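A.B. asks: no sequence on this one, just coordinates:
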């Protein structure tokens, strides 16, 4: 099975697909307005999509402020999880953060999301602390992870 996988910058035309991924992935999904703000009004934001055979199957948001990068969100459609697409997307965004001069990268992940934590550790991210009651849907804590680039 050969599939064409491309990671590229998100455009306005990608928004419907990204919203579908967002709603399928998160209990409290971001709104269309939130993504529009990120794409057009936030000078620190860059968003990327991963495309498999012409279908957008995931996305990732990155903020870069001076020399610090932060992953805002990353998601893969549930039916495409387990095929290393998240790893491919994350690796691409990590390289973009380095390319534009970031010296460290951080993110928050649910303490229960061991699968994501395992993937982030493969890229050298380590726990840096806990944000208590971070997630509004169930008050779950977030594990803050970071890495020097």
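C.D. replies: Thanks, I have it. Not measured: the values here are computed from a predicted model.
A.B. asks: contacts and neighbour counts: CA atoms only from here.
C.D. replies: OK.
A.B. asks: And the contacts of the helix ranked longest in the chain?
C.D. replies: Identified as the longest helix of the chain according to DSSP state H is helix 85-99. With contact meaning CA atoms under 8 Å, 6 or more residues apart in numbering, helix 85-99 is reached by 7, 48-50, 58-60, 62, 64, 69, 74-76, 105, 119, 123, 149.
A.B. asks: try this one side by side with the last:
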């Protein structure tokens, strides 16, 4: 694989990010949602760029020392190469520099690949949100990762 560059998401990235969002999620965010989200001061959205193309992205909203990871996705044909892990590592590194010491996310209970990645990265299950997802209806596992302050 060529050199992967992790950087802050920009407006110009949104068409490629949206294409990955559409191929990944049954209820994708709109382009407008990404445009608005990257403009807020309390958000951090990153992209993984490979040979000038967006290979994946992730984002979070931060409130004081807590951050909620809103979405993470990698192009279908590039999954399994560590891109998601690299994105999350960088997201949490930058967030920690900005004072975030606790991260939370929701993940479909059937998404064992993602759950396994999150567990390897120190996330722990803290419960289930019944019927959190639609299309198809499914429970979400709530996961947290904390650092010592």
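C.D. replies: Great, that's in hand. Because the structure is a prediction, the values reported are computed rather than measured.
A.B. asks: Over which residues of structure 2 does the longest helix of structure 1 lie when aligned?
C.D. replies: Helix 85-99 of structure 1 corresponds to residues 83-97 in structure 2, going by TM-score structural alignment.
A.B. asks: Buried residues in the matching stretch, which are they?
C.D. replies: Counting neighbours by 16 or more other CA atoms under 10 Å, one finds that the buried residues in stretch 83-97 of structure 2 are 83, 84, 85, 87, 88, 91, 92, 95, 96.
A.B. asks: how about a markdown table for those residues, with distance to residue 24 of structure 2 added?
C.D. replies: Shown next, in a markdown table, are those (distance: CA to CA, whole Å):
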| residue | distance to residue 24 of structure 2 |
| --- | --- |
| 83 | 15 |
| 84 | 13 |
| 85 | 17 |
| 87 | 16 |
| 88 | 17 |
| 91 | 20 |
| 92 | 22 |
| 95 | 25 |
| 96 | 28 |
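A.B. asks: quick revisit: pull the distance from the longest helix of structure 1 to the chain's centre.
C.D. replies: In terms of CA atoms, centre = their mean, to the nearest Å, the centre of helix 85-99 of structure 1 is found 9 Å from the chain centre.
A.B. asks: can you check stretch 114-134 of structure 2 too?
C.D. replies: The answer for stretch 114-134 of structure 2 is 13 Å, by CA atoms, centre = their mean.
A.B. asks: Trace that stretch over to structure 1 and give me the residue numbers.
C.D. replies: If you align by TM-score structural alignment, stretch 114-134 of structure 2 falls on residues 116-136 of structure 1.
A.B. asks: Start and end of the matching stretch, how far apart?
C.D. replies: Terminal residues of stretch 116-136 of structure 1 are spaced 19 Å apart (CA to CA, to the nearest Å).
A.B. asks: Would you mind listing the outside residues contacting it?
C.D. replies: Counting by CA under 8 Å, 6+ apart, 28, 87, 91, 106, 109-110, 139-147 sit against stretch 116-136 of structure 1.
A.B. asks: on that earlier part again, going on from the longest helix of structure 1, what's the next piece of helix or strand?
C.D. replies: Per DSSP states H and E, helix 85-99 of structure 1 leads on to strand 104-110 as the next helix or strand towards the C-terminus.
A.B. asks: any idea where the helices of structure 2 begin and end?
C.D. replies: Going by DSSP H, structure 2 shows helices at 14-24, 31-39, 83-97, 112-120.
A.B. asks: The third one to strand 102-108, inter-axis angle?
C.D. replies: What that stands for is helix 83-97 of structure 2. In terms of direction (axes from the mean of the first three to the mean of the last three CA atoms, to 10 degrees), helix 83-97 of structure 2 departs from strand 102-108 by 150 degrees.
A.B. asks: Show me what counts as buried in stretch 67-75 of structure 1.
C.D. replies: Buried residues in stretch 67-75 of structure 1 (16+ other CA under 10 Å): 68, 69, 70, 71, 74, 75.
A.B. asks: Give me the subset of these lying in strands.
C.D. replies: Counting by DSSP state E, the buried residues of stretch 67-75 of structure 1 place 68, 69, 70, 71, 74, 75 in strands.
A.B. asks: now the corresponding residue of structure 2 for the third one: how far from residue 12 of structure 2?
C.D. replies: With TM-score structural alignment defining the correspondence, residue 70 of structure 1 maps onto residue 68 in structure 2. Counting by CA to CA, the gap from residue 68 of structure 2 to residue 12 of structure 2 is 24 Å.
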